[in-house]
Structures are given as C-alpha cells and as structure tokens.
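Visitor: Quick one: sequence and predicted model below, then my questions.
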Amino acid sequence: MSKTPVTAVFDIGKTNKKFFLFDQNLKEVYHTYTRLEAIPDEDGFPSEPVLPLREWMLDTLKKALEFQEFEIKKLNFSGHGASFVHVDDSGEPVTPLYDYLKPFPEDLLEKFYEENGGKMAFCQQTSSPPLAMLNSGLQIYFLKHAKPEQFKKVKHCLHLPQYLSLIFTGQMVSDYTSIGCHTGLWDFAQMDYHDWVKREGIEPLLPPILPGDSLLQTKPELGSIPCGIGVHDSSGALLPYLNQEKNPFVLLSTGTWAISINPFNKTALTEAQLNQDCLQFLSISGQPIKISRLFIGEEHKYQVEQMYTHWDLPLGTYKKLKFDKAIFEKVAKNSKKRIGFHYLKPQDYGLGRAQQSDWNSFPEFTEAYYTFIYELTDIQVASLQLVLEGAEVNRIYVDGGFNANDIFLEMLRIKLPGKEIIPSDFPNGSALGAAMLVNMNF
C-alpha cells in the first residue's frame, strides 16, 4: 500500500500545542494536540514548560514517522510571538521561557526609555506600542540588567518558532515575522536592528536572519526531512489569504482580540496611531505590514454576560438574532444611549459614552444587544481605518468568532460603504500558513 505524502506542522499556542498533517492539496488529514501545565519561573510567575514541550514534540514526530498510511515529506512550525528561548552553545535552554504577561520592573523600564530617547520616540522607531514584556526584545534587556548571573550563561536568543525548528534541525536562525512582532528590536526606518540592540551587545546573541520560506533539514535520526524555520502564528494565518486573493485586501481576524491586518500598507506609524494600539509586523521577506488591535472578543463576552444576567436569559441567546434593518435604524437614531464599555478605552477612538451600562434604559434584550454592537462596530471601524489610511482596499475578510455574527457583519457593511465585507474561515490558519511556506504555495 502506497503512503500518502504529507507536510507535518507543529502549531504551538499558549494554551494548545497542536500537530497537523496536511496532504498535497494542503487538506488536513490528521491532528492531535496536548495541553501542558505552566512551570513557575524563579520569581514564581508561570512560564512556558519548554522542556516538556520539546519532549512531546519529539515523541509526536517519531510516532508520526512510523505511520503506515502517511509519509512525512516536509516539516514546519508556527508559534506564538513575544517569546524568547535563551540557550547555550549546544542549544540547551538556560533560563525559563518567560511569559509575556510577567511584570516588567518599572524602574528598569523607565531607565530603558530614558536611554533610548523617550518612550514614544522609541515606539515610533520600532513600530511597537509600549507593551513591557510583550515587547519581547526588552525581555533580553531585563535578563541582562535584572538577572546578570543567568544572562552570563546565554549564548543565543531564539524566538519561539525558531527554537521549535532548532529542536529538529540543530540549526539556530532568526526570521522576520518574529522580529517584527512588536519586539522593540527592529528600526523600521533603517530596516535593521535598532541601535540599542547593538549598544547593549545583544546583536551577537541573535542568530542570522533567513527568509521565512527557507528550508533546512531535520537531523538524520529524525529522517533528514526538509524543514522550515518556523513562522509567527499571526503572520502564518495571513498566508492562506495572500494565496487566495490577488487583489489588495484587509484581514480582520477576530477572537479575544480583533486584529486588522493590511499587508499592502507600508506607511509609517504616527504617535496617535501607536496610542490607538496600531503597530507594524514584518512579512516573511522583511516588508512592513500595518496592523491594529482591539480587545473586542473579551468586551463582547463581558457585556453579553451582563445582559443575560439582567434579563435572566440562557447562554447563546444572541446567536439566535438576525439582522433587522428597522431595529438598526431605531438604534442609530437613538444616539444618546451609550454603552459603558468595560475593557475598551473611549478616548482612543473618540466615542463619548457613559461610564456605566444602564440596562434598565432598554425595553428588552434585542435593542440592548443592537445598541452594544452598534457602538462596538463604531470602534471597530475606527480601528480598521487606522490600517486603511494610506492604502485603501475594497475587500475586507472577517475570520474567527465574529465571522458568524450576522448583526456585526451587516453593521460593518452599512458603516463601510463601498467595502466588500466577506466572512471567511481557514480553520487552523496559522498551521496551514506554515505548511504553505515549506511548499512555496502562496
């Protein structure tokens, strides 16, 4: 019996660690996943269990190489950003994989910004909002200045996706998609590492940069398989759309966060845009991509729970609602009813509103929900405009949780006349993008 040739991909998120096999048409034919318990770092803060992760990945691939029905022809990785693995010369981790939610010492952060021309000037140069540990390059600065004894052991600093590749190839590299992921490492005007990286002596710790579609090879004991260098998960998720769509477009990727991605927008960031959570990524070839972020999923979850409690409604009630133009027009006229958002910042988007939601001012759930989505889409449109400005497109794809929300989509269509709003879904998009990269299929 002949084996089906497949591409294997490890897709390592913060919660789920997944393994996929894709056939020659890039259709998923197998998957498995695990969850691993966080391990406290030396300060007691949870950290990524990097050694158990390595053990699971090696074990999973070895089992897959023995499958009777599949033959693994290529291997690649996608991983969450803002995460560094610090290793010695042999590639062994010498520190915990610090969590990007770990608090950053305030005095050290202030010192860093003072040394680099002030917070907002630095943020503009690196196209990164000030996000403390989420600016993952600053994790190396933190290690050098707050934990010098541990820092002495560090010979190489690898972004997580490239560490995953190292496990199987033994080779240390860097890639643009991880460097460009709000790291604070990259000077977008100079298109090179920022001066602070050189001044602090950190550049020699960063392995050479390769294009995202580069191929290495797994170690002989792991089959000598052509192997990718890994990709940042959000950048990987964009690739299926670039493959499918030949005209300029924006991807609105929704979930806990709504990420507006315009791969055709190369314009520089303004200070105002940075303050509105707008930043730039780097493409697999090192080109800037403008994106904006909005904490929309968490806001929706919070407000819907409040409404369900107020009207004593069962979970899932909002999913039964369909768009009704008459209700929309009523809500649009009644602009005095303002939702007091819990997570979003009104000053960022110029939408004045009450400090607190008064659900008693609404006759029933449907009108309250419409009002909430009306105001949420006002802010979503403002967030989208940040990436549309300077590079207008006619087509906006919406994937993730909100692509099935009829009311959300219809309100976007009304508020963005002339734009085609297309609900779309590539399940496991970041893994699919990683598979495409090693097959030159985009």
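Guide: Happy to help now that I have it. None of these values were measured; they are calculated from a predicted model.
Visitor: C-alpha only now, for contacts and for neighbours.
Guide: Noted.
Visitor: what about the strands in the stretch 201-350 of the chain?
Guide: Using DSSP state E, counting those that start in this stretch, the strands assigned to the stretch 201-350 of the chain run over residues 209-210, 216-217, 226-227, 231-232, 250-254, 258-262, 278-282, 288-294.
Visitor: want to try CSV for those, with distance to Asp195 and mean neighbour count as columns?
Guide: Converted to CSV, the strands of the stretch 201-350 of the chain look like this (distance: least, CA to CA, whole Å; neighbours: other CA atoms under 10 Å):
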stretch, distance to Asp195, mean neighbour count
strand 209-210, 17, 14
strand 216-217, 30, 20
strand 226-227, 32, 22
strand 231-232, 24, 34
strand 250-254, 32, 25
strand 258-262, 27, 26
strand 278-282, 18, 27
strand 288-294, 19, 24
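Visitor: Quick one: closest of the ones you listed to Leu384.
Guide: Closest of these to Leu384 is strand 258-262, at 5.9 Å (criterion: CA to CA).
Visitor: so which of the strands of the stretch 201-350 of the chain gets nearest Asp399?
Guide: Asp399 sits nearest to strand 250-254 of all the strands of the stretch 201-350 of the chain, at 5.0 Å, using CA to CA.
Visitor: Kindly reformat the strands of the stretch 201-350 of the chain as TSV containing distance to Pro129.
Guide: Shown next, in TSV, are these (distance: least, CA to CA, whole Å):
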stretch	distance to Pro129
strand 209-210	23
strand 216-217	33
strand 226-227	33
strand 231-232	18
strand 250-254	19
strand 258-262	14
strand 278-282	7
strand 288-294	10
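Visitor: nearest to Lys74, of those strands?
Guide: For the strands of the stretch 201-350 of the chain, the distance to Lys74 is smallest for strand 226-227, at 5.2 Å, taking CA to CA.
Visitor: Report how many residues lie close to Thr34.
Guide: By the criterion of other CA atoms under 10 Å, Thr34 has 12 neighbours.
Visitor: nearest residue to it other than its sequence neighbours?
Guide: If the residues on either side of it in the chain are set aside, Thr34 comes closest to Lys17, at 5.3 Å by CA to CA, 6 or more residues apart in numbering.
Visitor: Got another one to weigh against that:
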Amino acid sequence: GHVIACTHGAALVALDGAGADAGLAWEPLDYEYAALDGAAAQDFAAGNDFGETLSPELPAGLNAARQLWWMENTHPAAWRRTRCLVPYAQYWAWRLSGVACSEVSSLGCHTHLWNPHTGDFSRLARARGWAQRFAPLRSAWEVLGPVRADVAAPWGLPAAARVHVGVHDSNACLARYLPGALDGAAQAEQTLLPALTLVSSGTWTVLMAPGAPASALVAGQDMLANVDVTGRLTPTARFMGGREFAHLLDGACADAAGPQDLRALVAERLHAYPAFAAQGGPFAGRAGCVLWQDRPLPA
C-alpha cells in the first residue's frame, strides 16, 4: 500500500516542466562520467567552500553541482530546457505520483548544493541560479498522493498505493536509529542524538556518526557531512568498500570461501593494502597491492 524510492546520492534529474506531463530536459549523468573530471573542473572547484557545505572536492560527478555546471557550460541548449531539478529518489516519486519535489538527505549528500549548518541551499547554488530551479522541499516520509493511474496498471502496482517523497540510501539506513525521525522533524529536533556510528555497506562503505563534531572532518580524506532525513548535520567518512571487494574477488564467488579460509589467510600474513577502487576514501589515488608474508604476492 506504500511506495518509497531509495537511491544513491550525487544524482539529479532535470525536467522540462514541473507537472505530471513534463519530460526529461536532458538525460541524467553518471557520477563517474569521465568528462566531468576534465581541466575545466578546476574553474568549478573554486566556487565551493568546504567550511560552508562540508562537501569535499570529489572526482568526476560525485559532487552533483559539477554535473549542473558542466551541463550549463557545455550544453547550453539542453540547459535552457531545464525548468525543474529533482534529486534521483524524487525523480522516481515524480514518475509514480506526478508531483515534483526535493528532499534534504539527497540534497545534502556531498553535492556542494547544501549548507548543513543553516539547512538551506549553499551560496554557490544560489549564485549560479540553481537553487531556484529545484522542486519544493518535502520530508522523506511525506505522502505525495496515490500512484498515477497511467503508471499503476502497467507497473503492476495497486491503484490505491500511496507514494512517499523518497530518501538517500545511506540515510534510509540511519533513519530507524534516530529518535523521533519516524514521528516528524519537530520532535526529532528536540531529542538528543544517540551515540552511535552506523556502517552502511554496498558499492560504498559509509560510516555515519550523528552527534559527532563536524570540526573533526578532513576534506582530503573523503570526510564530509551528510544530512539526515530530519535535516540534521551528520559527520560521515567513506570509501568504496564494495568496489574494493569486487576487485579482490576478481570474478570469484564471494560465498566460495568460509571461516577456515579466513583463518588461513591470517596465518599466512596475506594483506591487501588499498586502494583498488579509483575513487573515494582516504587512500584514493594510491595503487593497491597484495602482500604475502610482508612481500609482494608472487605472480
């Protein structure tokens, strides 16, 4: 009876209107699209203030604002068609309900677009005119309406299903542990944050520590502030754990090994030193290697 989209961050969709009959102004960009990491990106980087956004400079399109900057400067005709911007989770909410909106956990996910201190768009987003293009803010748990009739039948969804705003994936994991988060922001703002560190795994290993001091964040080590579903600043550190694991598996089935194999690896002093993934984390840019008994692994 309920539908809620949960997607990765650093992803935006541009619409040529804000209504149910709108279409794409341009196709969404992959945050690993190499063209976004060219020499022109240096011009863009100067516009971000880490002290304000707590969003570090990241490669390719992992700062969603770079996607907007690139489209505006390299595809002006497509940019002129842009009437409404929505984060990726809210794109699916729009597809399902016909109602366009934005949401803080997606906007506050290393985008350069959000100021987690003030709970509003960043100076960069305002100066570039991007803030005004985003659909109105709604809370992740709000109901936008029923599934559109022209979507329900072909997608096999109940016609009476209610569509919620949607959420950034790691923040969906965090929400259940936040006091008051499921009862609304007003209560949550008056409740002390728990002392916890949540580790969310997938392509990224994301460590979120609500209540930790933002002053401890180091931009060069891929530390940043996410924003939880109630809008509160959430210190975060991360690396591409899933990508590292997949590289080390080299096509093998992850279930092929058991505890006895792990014990054997430890006994043989076999170590994998990061990074094998090209992006993310404190070791990004360093070539990963595997050592056996403190020597390079034989070929």
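Guide: Okay, I see it. Because the structure is a prediction, the values reported are computed rather than measured.
Visitor: Need the TM-score from the superposition.
Guide: Superposed pair, TM-score by TM-score structural alignment, normalised by the length of structure 2: 0.75. Supporting alignment: 265 aligned residues with a CA RMSD of 3.6 Å.
Visitor: on that earlier part again, so the residue nearest to Thr34 of structure 1 sits against Asp11, correct?
Guide: Yes - in terms of CA atoms under 8 Å, Lys17 of structure 1 counts as a neighbour of Asp11; the distance is 6.1 Å.
Visitor: which one of these two has more residues nearby?
Guide: Comparing Lys17 of structure 1 with Asp11 by other CA under 10 Å, the one with more neighbours is Asp11, at 28 against 18.
Visitor: which other residues reach stretch 166-177 of structure 1?
Guide: With contacts defined as CA atoms under 8 Å, 6 or more residues apart in numbering, stretch 166-177 of structure 1 is touched by 54, 58, 91, 158-159, 162-163, 165, 206-212, 216-219, 222, 227, 229-232, 235, 281-286.
Visitor: List buried residues within the residues you listed.
Guide: Among those, those scoring as buried are 91, 158-159, 162-163, 165, 206-207, 210-212, 216-219, 227, 229-232, 235, 281-284, 286 (criterion: 16 or more other CA atoms under 10 Å).
Visitor: How many residues are close by Ala332 of structure 1?
Guide: Ala332 of structure 1, neighbours per other CA under 10 Å, totals 15.
Visitor: Also the one 10 residues further on?
Guide: His342 of structure 1 is flanked by 14 other residues according to other CA under 10 Å.
Visitor: just checking, which of the contacts of stretch 166-177 of structure 1 belong to helices?
Guide: Per DSSP state H, helices hold the following members of those: Arg54, Leu58, Gln162, Tyr163, Ser165, Ser235.
Visitor: For the fifth one, give me its contacts.
Guide: So that's Ser165 of structure 1. Taking CA under 8 Å, 6+ apart as the criterion, Ser165 of structure 1 is in contact with Asn76, Phe77, Gln171, Cys227, Gly228, Ile229, Gly230.
Visitor: aligned partner of the fifth one in structure 2?
Guide: Read that as Gly228 of structure 1. With TM-score structural alignment as the criterion, Gly228 of structure 1 lines up with His164 in structure 2.
Visitor: thinking again about what came up before, which two from the ones in helices among the contacts of stretch 166-177 of structure 1 end up farthest apart in space?
Guide: Distance extremes for these: the farthest pair is Leu58 and Ser235 at 24.6 Å, using CA to CA.
Visitor: Tell me who's in contact with Asp264 of structure 1.
Guide: Small correction: residue 264 of structure 1 is Phe, not Asp. Counting by CA under 8 Å, 6+ apart, Phe264 of structure 1 touches Pro248, Phe249, Ile289, Lys290, Ala391.
Visitor: where's the aligned residue in structure 2 for the first one relative to Thr230 of structure 2, distance?
Guide: Following TM-score structural alignment, the counterpart assigned to Pro248 of structure 1 within structure 2 is Ala195. Between Ala195 of structure 2 and Thr230 of structure 2 the computed distance is 17 Å (CA to CA, to the nearest Å).
Visitor: ok, now Tyr91 of structure 2?
Guide: Distance, Tyr91 of structure 2 to Thr230 of structure 2, using CA to CA: 20 Å.
Visitor: what does Phe121 of structure 2 give?
Guide: Distance, Phe121 of structure 2 to Thr230 of structure 2, by CA to CA: 15 Å.
Visitor: swap in Thr82 of structure 2?
Guide: According to CA to CA, Thr82 of structure 2 stands 28 Å off from Thr230 of structure 2.
Visitor: what does Gly145 of structure 2 give?
Guide: Applying CA to CA, the value for Gly145 of structure 2 to Thr230 of structure 2 is 21 Å.
Visitor: Same check on Arg176 of structure 2?
Guide: Arg176 of structure 2 sits 12 Å away from Thr230 of structure 2, going by CA to CA.
Visitor: try Thr118 of structure 2
Guide: 13 Å.
Visitor: Now do the helices in the stretch 301-442 of structure 1.
Guide: Listed in chain order, the helices of the stretch 301-442 of structure 1 (DSSP state H, counting those that start in this stretch) span 325-333, 346-349, 365-388, 406-415, 429-438.
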